[in-house]
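> below: sequence and its predicted model.
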Amino acid sequence: MKFEEKTIATEPIFSGRVIQVQVDTVTLPDGEQAKREIVKHPGAVGIIPITADGKLIVVEQYRKALNRSIVEIPAGKIEPGEDLTVCALRELEEETGYGTQNLTYLQEVVTSPGFCDEVVHIFVARDIFKLDNPAALDDDEFVEMSAITLEEAQNLMAQGAICDAKTIIAVMWLYNQQRK
C-alpha cells in the first residue's frame, strides 16, 4: 500500500461503552517511527428517510461533545455481529417511529480518518410508513423528530443546526435527486 505505516506496538489507553482509545507505534514509509492516537469505533448507520411528498425526516438531539443540540438524520451504532440493514431498520424505527420495506444502501462515510476508524453506512429509506407500536429509544436518548423540506434543510445548514457530515451528505444527496 502506498505510504503504509506498519504497526509495531499498540498500547490500549481506554475502553468504554462505545469507543476504545489506543496509541500505536508505527514505522513510517521512510523507516522512522511515530506515534498514532487512534479511536476505535464499532461503526454506525445513518438513514435518509424520505416521505411521500419528498420531505426529509430528521431528529434534533443534544450532543454533549458539542455542548448543543443539532439536527441530524436518524443514525446509530452497529451492535456486535449486527447486519447493517437490520441496524438501519432498527434505528429508523427507534428514532422516528417509521418503518420501510424500501431500504437502499447508498455509501459508506469515513468520519475522521486522521484519528478514528468509524465508518457510517448511509441508507435511503423510501415508501416510509408510521408504525403502530414502534420500538422505544435507548434509555439515554432524547430526540425530537420532524419532516423538513430541502429548502428548510439548506437553511438549517446555513444556520449551523445541521453540521454533521452524514446529514450534510443526506441534504446534498436529496438536492441532487430533486434536480434530476
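Sure thing, it's come through.
> going by C-alpha atoms from here, please, whenever you check contacts or count neighbours.
Noted.
> how about the helices in the protein?
Assigned by DSSP state H, the chain shows helices spanning 84-96, 150-159, 165-179.
> could you pull out the buried residues of the first one?
To tie it back to what came earlier, the one meant is helix 84-96. Along helix 84-96, the positions that meet the burial threshold by neighbour count (16 or more other C-alpha atoms under 10 Å) are Leu84, Cys87, Ala88, Leu89, Arg90, Glu91, Leu92, Glu93, Glu94, Glu95, Thr96.
> which one of these is nearest to Gln61?
In terms of C-alpha to C-alpha, no member of the buried residues of helix 84-96 lies closer to Gln61 than Glu95, at 10.4 Å.
> in addition, the following structure is provided for comparison:
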Amino acid sequence: MMDMREKQLSYEYFFEGHIMKARLDQALLPNGKTAPREVCEHVGGVGVLPIDRDGNIIMVRQFRYPYAEEILEIPAGKLDHGEGESIADCGARELKEETGCTAGRIVPLGCVYPSPGFLTEVVHLFAALDLAEGEMQPDEDEFVEVVRLPIAEVEQMIVRDEIRDAKTMAALYRAKLKGLY
C-alpha cells in the first residue's frame, strides 16, 4: 500500500480569530514535490439529534450568515467553553440553550469531518433521548426557532434537498443505523 502522507514544511498564519485560524502551508508530497495547502483550523463542535417519545426530531431554524439563508438543522455548537467542558457536556448545553430540552440519555453517534480538504473541524454527533422540555437559553447573538417534525418528514425533506446541513443528515443516518428509531 502506498504511503500518501504529506509532511508540513512551513506554515504562515493569515488570520487568527476566536474560533478559527487560517494559514498557508507548504507541504512535501509523496512524490517528493511540494504544494501549497490552505488550512482553516477550527475549534470543533457538536451536533445533537433530539428524538422525542413520539418519534419527532426537534430541530432549529436559524439564519446562517455564510449562506445568507435560514437553515433547518439539529442543535449544534462550538467546543469553545474551555478544557473543563467535555464533548458530551457541550452537546447537552447546546441542546438546552437552543431547544430548552434536557436528555435522559445521550448516545454518541461518532464524528464527522465537514470539509476535510481544508478544514480541521471535527463535529461530534449525539442522539438525545428521553427528553424533558424546559426553557430555551440561547446565546445573546443566537436567534433560533424550534421546529418539531416527524422523522419520516425530515427524511423526505433531505430527499427533496430542503435540508442541506451535513451534520443533520449524518446524525439522522447514524441514529437509524444504530436502531435508535
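Here it is on my side, so go on. Because the structure is a prediction, the values reported are computed rather than measured.
> take the helices of structure 1 and lay them out in JSON lines including distance to Val18 of structure 1.
As requested, the helices of structure 1 are exported to JSON lines (distance: least, C-alpha to C-alpha, whole Å):
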{"stretch": "helix 84-96", "distance to Val18 of structure 1": "16"}
{"stretch": "helix 150-159", "distance to Val18 of structure 1": "27"}
{"stretch": "helix 165-179", "distance to Val18 of structure 1": "19"}
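> picking up where we left off before, want to try TSV for the buried residues of helix 84-96 of structure 1, with distance to Glu141 of structure 1 as columns?
As requested, the buried residues of helix 84-96 of structure 1 are exported to TSV (distance: C-alpha to C-alpha, whole Å):
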residue	distance to Glu141 of structure 1
Leu84	21
Cys87	16
Ala88	17
Leu89	17
Arg90	14
Glu91	12
Leu92	14
Glu93	14
Glu94	10
Glu95	9
Thr96	12
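> circling back: closest one to Cys116 of structure 1 among the helices of structure 1?
The closest of the helices of structure 1 to Cys116 of structure 1 is helix 165-179. By C-alpha to C-alpha, the value is 14.3 Å.
> how far apart are that closest one and its match in structure 2?
In the superposition with structure 2, the aligned residues lie an average of 3.5 Å away from helix 165-179 of structure 1, counting by mean C-alpha distance after the TM-score superposition for structure 1.
> can you map out the strands along structure 1?
All strands of structure 1, identified by DSSP state E, fall at 6-15, 20-27, 33-40, 44-49, 56-63, 68-72, 75-77, 98-99, 102-110, 119-126, 129-130, 144-148.
> which among the ones you listed is found nearest to Asp138 of structure 1?
Distances from Asp138 of structure 1 to each of the strands of structure 1 were compared using C-alpha to C-alpha; the shortest belongs to strand 75-77, at 10.3 Å.
> that closest one vs structure 2, mean deviation?
Here the mean offset of strand 75-77 of structure 1 against structure 2 after fitting is 0.3 Å, by mean C-alpha distance after the TM-score superposition for structure 1.
> ok, Gly16 of structure 1 - how many residues close by?
Residue crowding around Gly16 of structure 1 was assessed by other C-alpha atoms under 10 Å; the count is 7.
> also Glu155 of structure 2?
Burial measure for Glu155 of structure 2: 17 neighbouring residues, criterion other C-alpha under 10 Å.
> nearest to Ile13 of structure 1, of the helices of structure 1?
The closest approach between Ile13 of structure 1 and any of the helices of structure 1, judged by C-alpha to C-alpha, belongs to helix 165-179 at 27.1 Å.
> what angle separates that closest one from strand 119-126?
On the basis of axes from the mean of the first three to the mean of the last three C-alpha atoms, to 10 degrees, helix 165-179 of structure 1 is oriented at 40 degrees to strand 119-126.
> tell me which strands and helices helix 165-179 of structure 1 is in contact with?
Using 3 or more C-alpha pairs under 8 Å, 6 or more residues apart in numbering; DSSP states H and E, the elements in contact with helix 165-179 of structure 1 are helix 150-159.
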